[in-house]
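A.B. asks: Next one to model:
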Amino acid sequence: MNTSFLGFPSSSLELRMVRGKTQMRRIENATSRQVTFSKRRNGLLKKAFELSVLCDVEVALIIFSPRGKPYEFASSSMQETIERYRRHTKENRTKPTAENKELLKIEAENMMKKIELLEASRRKLLGEGLGSCTLEELRQTEQQLESSLTSIRARKAKVFRDQIQQLKEKEKVLAAENAKLCEKCGMLPWKGSKEQGESEVPIDESSPSSDVETELFIGLPDGRTKRIVQPN
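C.D. replies: Model prediction:
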């Protein structure tokens, strides 16, 4: 004899306690996920079939497995059902309702107003159409230009700094490669032009070769007088 508790059969109560509540999230275990997919897929296909028979409706169902394998059910013809769906959606897109037309018209008018405002602002920033501007509008435009110029200069300075830093890093790499090549060839590593200029031997002004004689000619080419200026 079946016993009951609060009007529910004991077997039904035990079933509710065992099953519990399923959490709607991805199943992490691959085996459990595949088993659940197979069971739920078959149940979904069965429900689609029952719906088509009980309610006399046209049903088309397509399922792709995680590996891309298709499963489908169609109460009549899958291709005909898909074509029917496409015709239906196309008719709805090409025949908007009066309410949709009004909304589209309002949206178009708002967009045109925004475009006009942006165009007027652009002309002001280019220095055009300023005749109708008030003093406050001119001050606001000037502030916008100064702010934009400040941002542009800051960005320009940052680009220069980044390029200089990149060139310095490249110079270090090339210097290291040059040192390795010179070491392999048994040569002294090349030093920069600045270091070379500093390492040049200075000319000794006290040496005889440093004396220079200067000749100065006075008068016409035929009768010019030669004067020799001795060095100090």
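
A.B. asks: For the rest of this, base every contact and every neighbour count on C-alpha atoms.
C.D. replies: OK.

A.B. asks: This protein: strands as residue ranges?
C.D. replies: Secondary structure of the chain, counting by DSSP state E: strands at 4-5, 8-9, 60-64, 70-74, 214-218, 225-229.

A.B. asks: Are there helices or strands packed against the fourth one, and which ones?
C.D. replies: Going back to what we said before, that points to strand 70-74. helix 30-55, strand 60-64 (3 or more Cα pairs under 8 Å, 6 or more residues apart in numbering; DSSP states H and E).

A.B. asks: mind checking which of those is nearest Met78?
C.D. replies: strand 60-64 (6.2 Å; Cα to Cα).

A.B. asks: quick one: that closest one to strand 70-74, angle?
C.D. replies: Here the directions of strand 60-64 and strand 70-74 differ by 170 degrees (axes from the mean of the first three to the mean of the last three Cα atoms, to 10 degrees).

A.B. asks: circling back to that earlier point, the helices and strands packed on strand 70-74 into TSV, with extra columns for mean neighbour count and distance to Met17?
C.D. replies: Formatted as TSV, the helices and strands packed on strand 70-74 follow (neighbours: other Cα atoms under 10 Å; distance: least, Cα to Cα, whole Å):
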stretch	mean neighbour count	distance to Met17
helix 30-55	13	20
strand 60-64	14	32
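
A.B. asks: May I see the strands of the chain arranged in TSV, with distance to Gly197 as well?
C.D. replies: Converted to TSV, the strands of the chain look like this (distance: least, Cα to Cα, whole Å):
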stretch	distance to Gly197
strand 4-5	105
strand 8-9	104
strand 60-64	76
strand 70-74	78
strand 214-218	29
strand 225-229	33
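
A.B. asks: So which of the ones you listed is nearest Phe37?
C.D. replies: For the strands of the chain, the distance to Phe37 is smallest for strand 60-64, at 10.5 Å, taking Cα to Cα.

A.B. asks: which residues touch that closest one?
C.D. replies: 41, 45, 48, 70-75, 78, 81 (Cα atoms under 8 Å, 6 or more residues apart in numbering).

A.B. asks: switch to 10 Å and redo it
C.D. replies: The contact list for strand 60-64, computed with Cα atoms under 10 Å, 6 or more residues apart in numbering, reads 41, 44-45, 48-49, 52, 69-82.

A.B. asks: Please give the structure of this sequence too, so both can be compared:
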Amino acid sequence: MKEPAAASPGSGGSGSVGAEKIGRGKIEIKRIENTTNRQVTFCKRRNGLLKKAYELSVLCDAEVALIVFSSRGRLYEYSNNSVKATIERYKKANSDTSNSSTVAEINAQHYQQESAKLKLQITNLQNSNRTLGGENITTMSHRDLKQLEGRLDKGLGKIRARKNELLFAEIEYMQRREMELQNDNMYLKSKVAESERGLQTVNMMGAASTSEYVQNMVHYDPRNLLQFNIMQQPQYYPEQEDRKAFISEER
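C.D. replies: As a prediction, the model looks like this:
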């Protein structure tokens, strides 16, 4: 005959009794009314939680901090580094996250405001340009037209002054350029004159040496050369042949 199952540590003496534990069945999670049973369960679960925290920090190389206060106000803590350091790190991470979102919102609002200002400025500039071009003046009053005329006169005065300033600067530049070109021209003329004098000297020296060479040369006449060649040719006489024949017969 089987004995009745023992009451679980979470079962109390009053009506708030937890579900009975049969084998590896689940236990109903709710407050344990019995003080003794609640204290025993706290000790067991606390030790198991500390063990799990230690295993998590070792196996996964995680920074773990565990803080537990009992119902009586007693503190139990565990940390593989430092509880205070881990809490400060948590505060910083949480602050950075909130600050980053806040900064993003502030930047978005700032950009929207700047965009609206730029759009308004563009619209005003476009209207002003149309007015200066003679457009959109039908609805303007006499006072506004007078002010516009004054602005245009003032602008034209500035334009003329700037145009004259540029014109004078251009004239001054052209005058300086003219002086530079004149100086360059004078320099080139001096170089040309110097070159011409050098050529005249070379021509004079060449003419003197040529005349001396001509004086020392023998006058060349093709007829004299032909006459000289004729005189140098051997003369043929028939008597010489007869003499040679006579000498050969005697031998």
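
A.B. asks: Any idea what the TM-score comes out to?
C.D. replies: Between these two chains, after superposing, the TM-score reads 0.38 (TM-score structural alignment, normalised by the length of structure 1); 106 aligned residues with a Cα RMSD of 3.6 Å.

A.B. asks: Out of the strands of structure 1, which is closest to Leu145 of structure 1?
C.D. replies: strand 60-64 (57.0 Å).

A.B. asks: Quick one: the helices and strands packed on strand 70-74 of structure 1 as TSV, columns for distance to Glu136 of structure 1 too.
C.D. replies: What follows is these, written out as TSV (distance: least, Cα to Cα, whole Å):
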stretch	distance to Glu136 of structure 1
helix 30-55	67
strand 60-64	64
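
A.B. asks: about what we covered before: figure out which of the strands of structure 1 is closest to Ala108 of structure 1.
C.D. replies: Nearest to Ala108 of structure 1, of the strands of structure 1 and by Cα to Cα, is strand 60-64 at 38.5 Å.

A.B. asks: relative orientation of the closest one and helix 30-55 in degrees?
C.D. replies: 180 degrees.

A.B. asks: wait, which of the helices and strands packed on strand 70-74 of structure 1 is closest to Glu91 of structure 1?
C.D. replies: Per Cα to Cα, nearest to Glu91 of structure 1 of those: strand 60-64, 20.1 Å.

A.B. asks: Hmm, Lys49 of structure 1 is touching Glu72, no?
C.D. replies: In this structure residue 49 of structure 1 is Phe, not Lys. No: in this structure, Phe49 of structure 1 is not within contact of Glu72 by Cα atoms under 10 Å, at 11.1 Å.

A.B. asks: and the biggest helix by length in structure 1, what does it pack onto?
C.D. replies: Criterion DSSP state H: the longest helix present in structure 1 is helix 135-185. Contacts defined by 3 or more Cα pairs under 10 Å, 6 or more residues apart in numbering; DSSP states H and E place helix 135-185 of structure 1 against helix 98-125.

A.B. asks: which helices and strands sit right next to the helix it packs on?
C.D. replies: Here helix 98-125 of structure 1 touches helix 135-185, going by 3+ Cα pairs under 10 Å, 6+ apart.

A.B. asks: Assign a three-state SS to Gly206 of structure 2, would you?
C.D. replies: Three-state assignment for Gly206 of structure 2 (DSSP: H, G, I helix; E, B strand; the rest coil): helix.

A.B. asks: how close does it get to Ser195 of structure 2?
C.D. replies: Gly206 of structure 2 is 16 Å from Ser195 of structure 2, where distance means Cα to Cα, to the nearest Å.

A.B. asks: again, but for Val202 of structure 2
C.D. replies: As judged by Cα to Cα, Val202 of structure 2 and Ser195 of structure 2 stand 11 Å apart.

A.B. asks: Equivalent analysis for Ala93 of structure 2, please.
C.D. replies: Distance of Ala93 of structure 2 to Ser195 of structure 2, given as Cα to Cα: 89 Å.

A.B. asks: do Lys91 of structure 2 as well
C.D. replies: Counting by Cα to Cα, the gap from Lys91 of structure 2 to Ser195 of structure 2 is 93 Å.

A.B. asks: Likewise for Val83 of structure 2?
C.D. replies: Distance from Val83 of structure 2 to Ser195 of structure 2, counting by Cα to Cα: 100 Å.

A.B. asks: Of these two, which one has the most company?
C.D. replies: Val83 (17 against 12; other Cα atoms under 10 Å).

A.B. asks: Counting by contacts, list what the host helix or strand of Thr201 of structure 2 packs against.
C.D. replies: If you go by DSSP states H and E, Thr201 of structure 2 is part of helix 142-216. With contacts taken as 3+ Cα pairs under 10 Å, 6+ apart, helix 142-216 of structure 2 sits against helix 83-132.

A.B. asks: Show me what the helix it packs on is packed up against.
C.D. replies: strand 65-69, strand 75-79, helix 142-216.

A.B. asks: of all the ones you listed, which lies closest to Ser100 of structure 2?
C.D. replies: That would be strand 65-69 among those, by Cα to Cα, at 25.5 Å.

A.B. asks: For that closest one, which outside residues touch it?
C.D. replies: Contacts to strand 65-69 of structure 2, defined as Cα under 10 Å, 6+ apart, come from residues 46, 49-50, 53-54, 57, 74-87.

A.B. asks: Apply 7 Å and report the result again.
C.D. replies: The contact list for strand 65-69 of structure 2, computed with Cα atoms under 7 Å, 6 or more residues apart in numbering, reads 75-79, 83, 86.

A.B. asks: Can you give me the buried ones in it?
C.D. replies: Residues of strand 65-69 of structure 2 classed as buried under the neighbour-count rule (16 or more other Cα atoms under 10 Å) are Ala65.

A.B. asks: what angle sits between that strand and helix 83-132?
C.D. replies: Angle, strand 65-69 of structure 2 to helix 83-132, by the same axes, to 10 degrees: 110 degrees.

A.B. asks: Now find how far off-centre strand 65-69 of structure 2 is within its chain.
C.D. replies: Centre-to-centre, strand 65-69 of structure 2 and its host chain are 53 Å apart (Cα atoms, centre = their mean, to the nearest Å).
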